[in-house]
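Colleague: Requesting a structural model of the entry that follows:
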Amino acid sequence: MFRILLRGINMGNLKIGSMVKIIDQEDGMKDQIGAVVYFDEKREKILVRFGGVQQLYYALDQLKEY
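Modeller: As a prediction, this is how the structure comes out:
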């Protein structure tokens, strides 16, 4: 896997379509698996879609590649 940089902002090893697990134990979606669908460069947040309908923004350190 390779690191993706969008205008100098690090997305880690993730890219659009990557499957991720929520590792933030404080989050209501902890341990859920979703797909990366968008990266908000301005806010430096990654949009993750769960089950085709629900989507939430996360910081890179809240996610782990599945």
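
Colleague: For the rest of this, base every contact and every neighbour count on C-alpha atoms.
Modeller: Will do.

Colleague: State whether Y57 and V48 are indeed in contact, as I suppose.
Modeller: Yes: contact criterion C-alpha atoms under 8 Å: Y57 and V48 qualify, at 6.2 Å.

Colleague: Looking at these two, which is more packed in?
Modeller: Taking other C-alpha atoms under 10 Å, Y57 and V48 do not tie; V48 has more neighbours (25 against 17).

Colleague: Second chain to compare with the first, below:
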Amino acid sequence: KEAIAAMGVDTPLAILSKTYQPLYNYFKQLFAQVTNPPLDAIREEIVTSTRIYLGSEGNLLKPDENNAKRVKIA
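Modeller: Sure thing, here's the model as predicted:
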């Protein structure tokens, strides 16, 4: 498995080796590994909410009493 450079890899380059190295050792791909913090259910209630609305939204530009016929399931 190829090491991750962002984690402090200190292996020497293949070109500096005095012994034979396979061709694939001359090519390394460096990338940044990003870790995201866990979701906070209290501060990110919109993301973690299980609330859904059952029914049609209707035309939001033309308010009508039919638009109010929705059921909120929490």
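
Colleague: Could you get me the TM-score between them?
Modeller: Comparison of the two superposed chains (TM-score structural alignment, normalised by the length of structure 1) gives a TM-score of 0.18, and 20 aligned residues with a C-alpha RMSD of 3.4 Å.

Colleague: Only the buried residues of the longest strand along structure 1, if you could.
Modeller: Secondary structure of structure 1 per DSSP state E: the longest strand is strand 33-40. By neighbour count with 16 or more other C-alpha atoms under 10 Å, strand 33-40 of structure 1 contains the buried residues 33-36, 39.

Colleague: again, but for stretch 48-58 of structure 1
Modeller: Under 16+ other C-alpha under 10 Å, the buried positions of stretch 48-58 of structure 1 are 48-49, 57-58.

Colleague: taking these one by one, which sit in strands?
Modeller: 48-49, 57-58.

Colleague: from those residues, which two are the most distant?
Modeller: Farthest-apart pair in those is R49 and Y58; separation 10.7 Å (C-alpha to C-alpha).
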